[in-house]
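J.: return a 3D structure for these sequence lines:
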Amino acid sequence: MPTSSVTTTALADYDPIDPDGQQAAPVASSPTAETKENRPARGSEYAVLLRRVRQAGLLDRRLRYYVWKSAVTAVAFAAGWAAFVMVGDSWWQLVVAAFLAVVFAQFAFLGHDAGHRQIFAGRQANYLFGVIAGNLGIGVSIGWWVSNHNRHHAHPNTEGSDPDVMGVLAHSGDRARTGKGIRRLIFRYQAWLFFPMLLLEAGSLHYASVRAVLRWAIPNRVWEAALLAAHAAGYLAAVFLVLSPGKAVVFIAVHQGLFGFYMGCTFAPNHKGMEVLAEGESADFLRRQVLTSRNVRGGRVVDAAFGGLNYQIEHHLFPSMPRPNLRRAKPMVEQFCVELEVPYCETSVLDSYRQALSHLHAVGRLAGPQSSAVADSRPD
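T.: Purely as a prediction, here's the structure:
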């Protein structure tokens, strides 16, 4: 879960493609950020792939795509709230809540793309788009999210460095064995608890966002805090003015629960059940990204539902690549991995969940008393 305390990396300091044309991690504004020495060297295997991708024009901005995508999402957002007002004080509002949960997730995907500078060439334009979609639109701080997400991209599935594997779940046997009290109990039954806990994901995102703007030295924290407050005030005012108190509470629970559940279901296939790296483990950039990531096949419906995150391997190799180009980059990356004999993992949606849950179950057994089970860090 994304509530781990992390050292802040400014959005302005994140440059997915550095001036030398090499893929870069966040610059070293935090103790765990990668330095120049850790970035792929000119002439490396990754640099060969990068040149092929750049020559194919796959790193070029796709502004027209994002214009229509943003417009469609904004219209859906407005239509959802218009329907909310028209339906009035009725239990049919739970249908509206489910619809708005999907729309909020689509806004989150757009905020994700802006955070990676996929939409515009300049930092400030992406940041402005991000705070509108994230802070104002769905109540999630773009400044907090970028600082957290940068660490994940720099050290995917790496214990002690990736905040996404240091949350409420255990992803390795070593961590499962160290659990105590309620944490040990969660580790033990984490495969069974995983989907129910996703209903709390939106609350976790909101809590982490508020904590960040109050306690962290993120850029523009006053501006971000004001937009978060505006979102909360507008959201709560609309819900409680239209609905009776009981219905309002149920609406919020259903809407936020489904929003978090949807987001969690798009995150789960990406890395869970893939290789988990020990802190300080050495691996070159390309293998670190490919071996810890999983793609999900399924065509354009899955592309839309997952916000492009189903191309997780390509996204991790080229974070600033515009979302619609990921599909085109996939055959090129897959062929390159074949050339290098690097395993390239792709599976169906259902099998991705099976692999993730199997891994969580195997690791969770190690948190139980007198357990001698051995958990493999790779999918079955």
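J.: switch to C-alpha atoms for all contacts and neighbour counts from now on
T.: Will do.
J.: count of residues packed around residue 279?
T.: Close neighbours of residue 279, defined as other Cα atoms under 10 Å, add up to 13.
J.: tell me how far the residue lying closest to it once chain neighbours are set aside lies from residue 46.
T.: Sequence neighbours aside, residue 159 is the residue nearest to residue 279 in space, at 5.2 Å (criterion: Cα to Cα, 6 or more residues apart in numbering). Distance of residue 159 to residue 46, given as Cα to Cα, to the nearest Å: 24 Å.
J.: rewinding a little: for the residue nearest to residue 279, which residues are in contact?
T.: 165, 166, 276, 277, 278, 279 (Cα atoms under 8 Å, 6 or more residues apart in numbering).
J.: what do you get if the cut-off is 7 Å, keeping everything else the same?
T.: Shown in contact with residue 159 (Cα atoms under 7 Å, 6 or more residues apart in numbering): 165, 166, 277, 278, 279.
J.: repeat that for residue 134.
T.: 108, 111, 140, 141, 142.
J.: which positions in whichever strand or helix holds the first one come out as buried?
T.: Going back to what we said before, that points to residue 108. Here residue 108 is covered by helix 93-115, with elements defined by DSSP states H and E. For helix 93-115, a neighbour-count test (16 or more other Cα atoms under 10 Å) marks 93-94, 96-115 as buried.
J.: looking at it, residue 312 is touching residue 295, isn't it?
T.: Yes - contact status for residue 312 versus residue 295: in contact at 5.4 Å, counting by Cα atoms under 7 Å.
J.: quick check: neighbours shared by those two?
T.: Common neighbours of residue 312 and residue 295 are listed as residue 270 (criterion: Cα under 7 Å, 6+ apart).
J.: all helices for the stretch 101-250 of the chain, in order.
T.: 123-131, 142-154, 173-178, 181-188, 190-198, 201-215, 221-242, 245-271 (DSSP state H, counting those that start in this stretch).
J.: buried ones in the fifth one, by neighbour count?
T.: For helix 190-198, a neighbour-count test (16+ other Cα under 10 Å) marks 190, 191, 194, 197, 198 as buried.
J.: so what's the second one up against?
T.: Just to be clear, that refers to residue 191. Residues in contact with residue 191 (Cα under 7 Å, 6+ apart) are 357, 360, 361.
J.: I'd like the structure of this one too, to check against the first:
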Amino acid sequence: MTVIVIAYLAAWLLFALVGDSWLQLLVAIVLAVVFAQFGFLAHDLGHRQVFRTRSSSDVAGLLFGNLAIGLGWGWWNTKHNRHHANPNHEDHDPDVSPAVIVFSADQVGRSTGLPRFVARYQAYLFFPLLLLEAWHLHVASVKALLKPSARRRWPELGLLAAHFAAYFGMVFAVLPPGKAIVFLVVHQGLFGLYLGCTFAPNHKGMPVLTKEDKLDFLRKQVLTSRNVRGGPFMDIALGQLNYQIEHHLFPHMPAPNLRLAQPIVQQYCAEIGVSYLQTGLFASYRQALGHLHEVGAQLR
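T.: Below is the predicted model:
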């Protein structure tokens, strides 16, 4: 937490010092990485991995999510917990709902409008669409908090408003309108791309469950998840979500301990005959994109 807060403040200080220059696009790249790291920490806070008390986790989550990077932490956390309860279940997991991308042949058959149009070539469009992911999360956060039923509605909206006021105010105060808009496009585009590239290897291309599938907790979590090997660098780059199987089995376990649990879980799965998938990063993308391309085949 200390390291990424220092990196966050240092990146904005660098932005102010560079001033009116196209070199700001390099700063945008740095800020995209820092924003994503804040997202990883907000994720861990949502799982109560960091503090002993719920109140401390909530306060830190709102500061790291809403105030620092402009994402509605409470809304996202609720959605993410639904994903954990039923990963890759087409009826219950919001992460495989066919909003734009479709994930199964059944979803293709039921799709209309934009998802049906995109599904034909969604494997090719997947990474370009991720450039819009950060903007989607910002808009979805505000829309969710505008509903009267939203928890902590006004505190979260206030923190989001403070973020957007400071963010856009800083960018347009330092840069002329043209450069400011390019900076926003690059920063938010790469921020969304980084987040998407982190979450895509975890479940995309793994079995999609339906109401016909009756699995126990362990199999439901393990068979729908994929680990990504790669060592310490990969741990940092993917926010330690590369240990996705262990994270789904023990969502409250602090992220640094997942690598210690990994060999135990892998050995146990081998003993009871449960498939445990671990692959390299590029192989995980190849599997995910191959699945999306196969799903859209009937429309081509």
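J.: now flag whichever of the contacts of residue 134 of structure 1 is closest to residue 325 of structure 1.
T.: residue 111 (17.3 Å; Cα to Cα).
J.: now for that closest one: what does it line up with in structure 2?
T.: For residue 111 of structure 1, the aligned position in structure 2 is residue 42, judged by TM-score structural alignment.
J.: next, count neighbours for the nearest residue to that match once chain neighbours are set aside.
T.: Nearest non-adjacent residue to residue 42 of structure 2, counting by Cα to Cα, 6+ apart: residue 61, 5.3 Å away. By the criterion of other Cα under 10 Å, residue 61 of structure 2 has 26 neighbours.
J.: circling back to that earlier point, run the contacts of residue 159 of structure 1 past structure 2 and keep the common ones.
T.: Retained in structure 2: 165, 166, 277, 278, out of the contacts of residue 159 of structure 1 (criterion both residues aligned by TM-score structural alignment, their matches' Cα atoms under 7 Å).
J.: can you map out the strands along the stretch 201-300 of structure 2?
T.: Using DSSP state E, counting those that start in this stretch, the strands of the stretch 201-300 of structure 2 run over 227-228, 278-279.
J.: can you list those in TSV and add mean neighbour count and distance to residue 51 of structure 2?
T.: TSV is the format used below for the strands of the stretch 201-300 of structure 2 (neighbours: other Cα atoms under 10 Å; distance: least, Cα to Cα, whole Å):
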stretch	mean neighbour count	distance to residue 51 of structure 2
strand 227-228	24	26
strand 278-279	17	30
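J.: out of those, flag the one nearest residue 157 of structure 2.
T.: Nearest to residue 157 of structure 2 among those is strand 227-228 (35.5 Å), distances taken as Cα to Cα.
J.: other SSEs contacting the closest one?
T.: In this structure, strand 227-228 of structure 2 makes packing contacts with strand 278-279, judged by 3 or more Cα pairs under 7 Å, 6 or more residues apart in numbering; DSSP states H and E.
J.: mean deviation, the strand it packs on versus structure 1?
T.: Here the mean offset of strand 278-279 of structure 2 against structure 1 after fitting is 0.2 Å, by mean Cα distance after the TM-score superposition for structure 1.
J.: what's the match for residue 327 of structure 1 in structure 2?
T.: Using TM-score structural alignment, residue 327 of structure 1 pairs with residue 259 in structure 2.
J.: residues of stretch 290-300 of structure 2 that come out buried?
T.: Going by neighbour count (16+ other Cα under 10 Å), the buried part of stretch 290-300 of structure 2 is 291, 292, 293, 294, 295, 296.
J.: check stretch 67-84 of structure 2 too.
T.: Buried residues in stretch 67-84 of structure 2 (16+ other Cα under 10 Å): 67-77, 80-81, 83-84.
J.: and for the closest residue to the match of residue 327 of structure 1 other than its chain neighbours, the neighbour number?
T.: Leaving aside its sequence neighbours, residue 259 of structure 2 sits nearest to residue 243 (Cα to Cα, 6+ apart; 6.8 Å). Using other Cα under 10 Å as the criterion, residue 243 of structure 2 is surrounded by 24 other residues.
J.: kindly report the same for residue 92 of structure 1.
T.: The number of residues packed near residue 92 of structure 1 is 12, by other Cα under 10 Å.
J.: what's the distance between the alignment partner in structure 2 of it and residue 36 of structure 2?
T.: Using TM-score structural alignment to pair residues, one finds that residue 92 of structure 1 aligns to residue 23 in structure 2. Distance of residue 23 of structure 2 to residue 36 of structure 2, computed by Cα to Cα: 21 Å.
J.: try residue 25 of structure 2
T.: Computed as Cα to Cα, the residue 25 of structure 2 to residue 36 of structure 2 distance reads 17 Å.
J.: with residue 279 of structure 2 instead?
T.: In terms of Cα to Cα, residue 279 of structure 2 sits 23 Å off from residue 36 of structure 2.
J.: same check, this time on residue 252 of structure 2
T.: From residue 252 of structure 2 to residue 36 of structure 2 the distance is 20 Å (Cα to Cα).
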